[in-house]
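In: have a look; sequence and predicted model below, questions after that.
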Amino acid sequence: MSSAETASPASNDSADQRRAAAPRPVVVHIPRRFTKTEWGGTETVIYHLVAELNKIGYDSVIYTSDLLATPGADKVNGVRVRRFRGLYPRWGLSRAAKTQLDYRGGNYFSLSLFFALLFTRHLQAIHLHTGGFMGAMGRLVAKVRRVPYVISIHGGSLALPAEQMQKLLAPLKGSFNWGKVLEVLFPIKNVYRDATAILCLSEQERLLNAEKYPRSRVLSFPNGVDSERFAAADGAAFRAKYGIAVDAPVLLCVGSFYAQKNQQRLVEAFRLLHDSGHSRAQLVLIGVCYDRAYFDGLRAQVREYGLSDSVLFLQDLPYQSLDLLNAYAAADIFVFPSLYETFGIVVLEAWSAQTPVVCGRIGGIVDYGRDDDNLCFADVTSAVDIAAKTAALLADPAYAARIAAGGRKTVADYSWQAITRRLAALYDAGRR
């Protein structure tokens, strides 16, 4: 036996040991905020992307603000999170305005986040889930460290209806933006233009961004869903816990409580159903309270209609809550009256639980939703139309089962594993 052959096993062992000892490439995800208690669709997406990336050899971590959370290191369902202190660079913001910005759309600045990112070891890529100053910090670090960065558009700013944009900007009225000084070092306007890729959740958003940034790589990049988790839920357990009869029709809506989600129109539609032969029906509303005045108004509306015994509010459920999972399985119909959605991940969750869906022809839902095939489109500005589409499904179980089956078939194309592998390939290509 030659000396080379004799040395081969030891050499192989040594190579394996070196590979095992090599540090895992780090990908830092930067959302505007990431909390346990104010969980929404964006948190769901980032959580699954990070968790799946960690399974395939990356060391993914979330760097974010301390908005609605405590600063410092944390773990959320096993995913590492670091939260950094900062501020809104504006003079004259009231406490109420700051609270509104914390929940939706504030342009936060955190120098400590910037330096933590700048000195992160083994950094391979940065994935932005926000623009503004936090996005600009990610861009600058990517330039200095010579790593790729991509940006996912969760809020759909270019496709967002003007009325919704005005509501987002309303808290800024009467304040002075001294953050313009910071833009000398952190130019917000360049965040999208210089990105390795802009990832859009809808074809409408992709086309708008491709037009605005003609030299950028703009891709349609859908969200996913953990179908098995929702398919295994226990609807009977939910009904038993909340005293809902096994044969009572259940309508479910999952969405944060603020005007864009349009639950008030759904309550109007539910009253029409209740008064037209579906008096045993139950409406379950689940979500995080983003707007206290809106939420209080919604509860007052339910009382005014005499529906308090027929409407169940479940507020601020954790994403891992069994109640959230089991609600999907308990529902006969998932009704989603939102006025605008960039993607609409809750539709995928309902499909995974084999629950038929009624929703609006809006945002990213039009890319994968097919009327009278995998869901039923309704005019979500009309309580009458929402009630009519819902009543049609309640009246015809075979029709409802066909719609549910169409959704279940469609959702098979939206696994987190497939989406994450595509994302990893995008990171790697950006380094070449």
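Out: Alright, I've got the coordinates. Small disclaimer: the values here were computed from a predicted structure and weren't measured.
In: switch to C-alpha atoms for all contacts and neighbour counts from now on
Out: Fine.
In: now for residue 401: which residues touch it?
Out: Residues in contact with residue 401 (C-alpha atoms under 8 Å, 6 or more residues apart in numbering) are residue 356.
In: can you tell me the element it falls in?
Out: Assigned by DSSP states H and E, residue 401 falls within helix 397-411.
In: elements contacting the helix or strand just after that helix?
Out: Using DSSP H and E, the helix or strand that directly follows helix 397-411 along the chain is helix 416-430. On a contact count with 3 or more C-alpha pairs under 8 Å, 6 or more residues apart in numbering; DSSP states H and E, helix 416-430 meets helix 41-55.
In: identify each buried residue in the helix it packs on, please.
Out: 41-54 (16 or more other C-alpha atoms under 10 Å).
In: closest to residue 365 among these?
Out: residue 41 (14.0 Å; C-alpha to C-alpha).
In: so that closest one makes contact with residue 345?
Out: Yes. Contact criterion C-alpha atoms under 8 Å: residue 41 and residue 345 qualify, at 6.6 Å.
In: what about the strands in the stretch 151-300 of the chain?
Out: With DSSP state E, counting those that start in this stretch, the ranges of strands along the stretch 151-300 of the chain come out as 176-177, 197-200, 218-220, 250-254, 282-287.
In: ok, which of those comes nearest residue 101?
Out: Among these, strand 176-177 comes nearest to residue 101, with 14.1 Å by C-alpha to C-alpha.
In: and that closest one, what other elements does it pack with?
Out: strand 90-91.
In: what's next to stretch 187-199, contact-wise?
Out: 131-133, 135-136, 139, 148-153, 206, 213, 215-221, 430.
In: take this one as well and set it beside the first:
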Amino acid sequence: MRIAIFSDTYAPEINGVARTLKRYTDYLEKRGIEYRLFVPNVSTPVPTVPQVQRLSSIPFLLYPDCRLALPNPHIKHTLEQFKPTLIHIATPINIGLYGLHYGKKNGIPMVASYHTNFDDYLEYYHLSLLNKLLWKYMHWFHRSFDKVFVPSKSTKEKLLQNQIHDNIELWGRGVNHQMYTPNKRSSEVVKAKYQIKEKNLILYVGRIAPEKDIHIVLETFYSLPEHIRKDAHLIIVGDGPLFDTLSEQHQEQITWTGFMEGEQLAEVYASSDVFLFPSPTETFGNVVLEALSSGLPVIGANAGGVQHLVKEGKTGFLCEPKKVNQFARQTSILLENSDLRSAFSYSARAYAKTISWDEIFDQLLESFKDVLYKKKRISA
């Protein structure tokens, strides 16, 4: 199997898709499976990897810090030498269009993975009028694939309802249990580092952007009963277009760390008391799984991929999107009841440990083999 992968995002970019694809290529290397990856170049220096071809790029209109790869003649030369047996397209624009064209022209089996609820993003950026056009394009783009992979059941249902494809399969996500673990809890160290005096730590990790409902995080914190809020501190980890404005406007009992990763992030996860994540636009919710693996109860939105990760009343609570009163009430319940928090924490860690990256990628590979086998039978 030789896989050509096309994506408009990849490490070291910081988002769920880029991180998942890095895990994916690491797995392929570990299994000795040949691949070529076509992605945008980045401003920060990165090691040259023979399997990864970085292309000239331009800023994406909605996300200027994300870039769109620009196809060039070298791609065709690379592909002709590589002779892929399968094409995998992870983003439906720019470089993904090139991969689609090449696969169709050369009769190569193709799969796509759907990672982003673009229709939800249009609403947040006041572009809802483009919704019908978006789904029309998505239908056209995906119709040539042998199979489409999605991260969650709700995403699958959405694509089926919009008749994007009739062969849609789940490709979930895993978590590094050794990295994200309750054993790294050191609340006093974290509090001392950020000069936090309050007893309880509420954590949000994610992009500081409209589609994450970051304003709901802030409103929830301000809506906590006074006797609870005076002993609580909100830590917001992440960067994005709203960071500068919001971090200047909201400072009392709130710490804005900016971007964070690795051991530093794992320590903050494990040292917090509850994880607040109201985003309704997730196709999966990688940070939610990291929080659960860290033994952190989650108060999340009952929408998108998050609803499938949080076990109501066992590992956390699910609230209706944008209902600040619900988020505030459930956060208050967990902060007031340490025994309930401990029970949720134990269940959260136990659930997260059942999810393995290797198992998820093993299943993906078997599905690829199935695509190739069926294609071979049809052409025989």
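Out: That came in fine, so what should we check first? This structure is a prediction, so every number in the text was calculated from the model and none was measured.
In: can you pull the TM-score for these?
Out: Here the TM-score for the pair of chains, by TM-score structural alignment, normalised by the length of structure 2, is 0.84; 365 aligned residues with a C-alpha RMSD of 3.0 Å.
In: nearest to residue 162 of structure 1, out of the strands of the stretch 151-300 of structure 1?
Out: Closest among these, using C-alpha to C-alpha: strand 197-200, at 19.1 Å.
In: so the closest one matches what in structure 2?
Out: Alignment of strand 197-200 of structure 1 against structure 2: residues 147-150, by TM-score structural alignment.
In: what about residue 311 of structure 2, how many neighbours?
Out: By the other C-alpha atoms under 10 Å criterion, the neighbourhood of residue 311 of structure 2 contains 18 residues.
In: for it, which non-adjacent residue is spatially closest?
Out: In space, and not counting its chain neighbours, residue 311 of structure 2 is closest to residue 317: 7.3 Å by C-alpha to C-alpha, 6 or more residues apart in numbering.
In: aligned partner of the one you found in structure 1?
Out: By TM-score structural alignment, residue 317 of structure 2 lines up with residue 376.
In: could you say what helices and strands the helix or strand where its match lies packs with?
Out: Assessed by DSSP H and E, residue 376 of structure 1 sits inside strand 376-378. Packed against strand 376-378 of structure 1 by the contact rule (3+ C-alpha pairs under 8 Å, 6+ apart) you find strand 357-360, helix 383-395.
In: residue 136 of structure 2 versus residue 163 of structure 2, what's the distance?
Out: 10 Å (C-alpha to C-alpha, to the nearest Å).
In: and the helices and strands packed on strand 376-378 of structure 1, which is most packed in?
Out: Of all those, strand 357-360 has the most neighbours on average by mean count of other C-alpha atoms under 10 Å, namely a mean of 27.
In: give the other helices and strands that that strand contacts.
Out: Looks like strand 357-360 of structure 1 contacts strand 333-336, helix 345-352, strand 376-378, helix 383-395 (3+ C-alpha pairs under 8 Å, 6+ apart).
In: can you lay out those as CSV showing distance to residue 87 of structure 1?
Out: What follows is these, written out as CSV (distance: least, C-alpha to C-alpha, whole Å):
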stretch, distance to residue 87 of structure 1
strand 333-336, 35
helix 345-352, 30
strand 376-378, 41
helix 383-395, 41
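In: looking at the ones you listed, which is closest to residue 28 of structure 1?
Out: Closest approach to residue 28 of structure 1 among those (C-alpha to C-alpha): helix 345-352, 22.9 Å.
In: which one of the helices and strands packed on strand 357-360 of structure 1 lies closest to residue 424 of structure 1?
Out: Comparing those under C-alpha to C-alpha, the one sitting nearest is helix 345-352, at 21.2 Å.
In: who touches the closest one?
Out: If you take C-alpha under 8 Å, 6+ apart as the criterion, helix 345-352 of structure 1 is touched by 41, 223-228, 230-231, 254, 328, 334, 356-357, 404, 407-408, 411.
In: quick one, which of those are buried?
Out: 41, 223-227, 230-231, 254, 328, 334, 356-357, 404, 407-408, 411.
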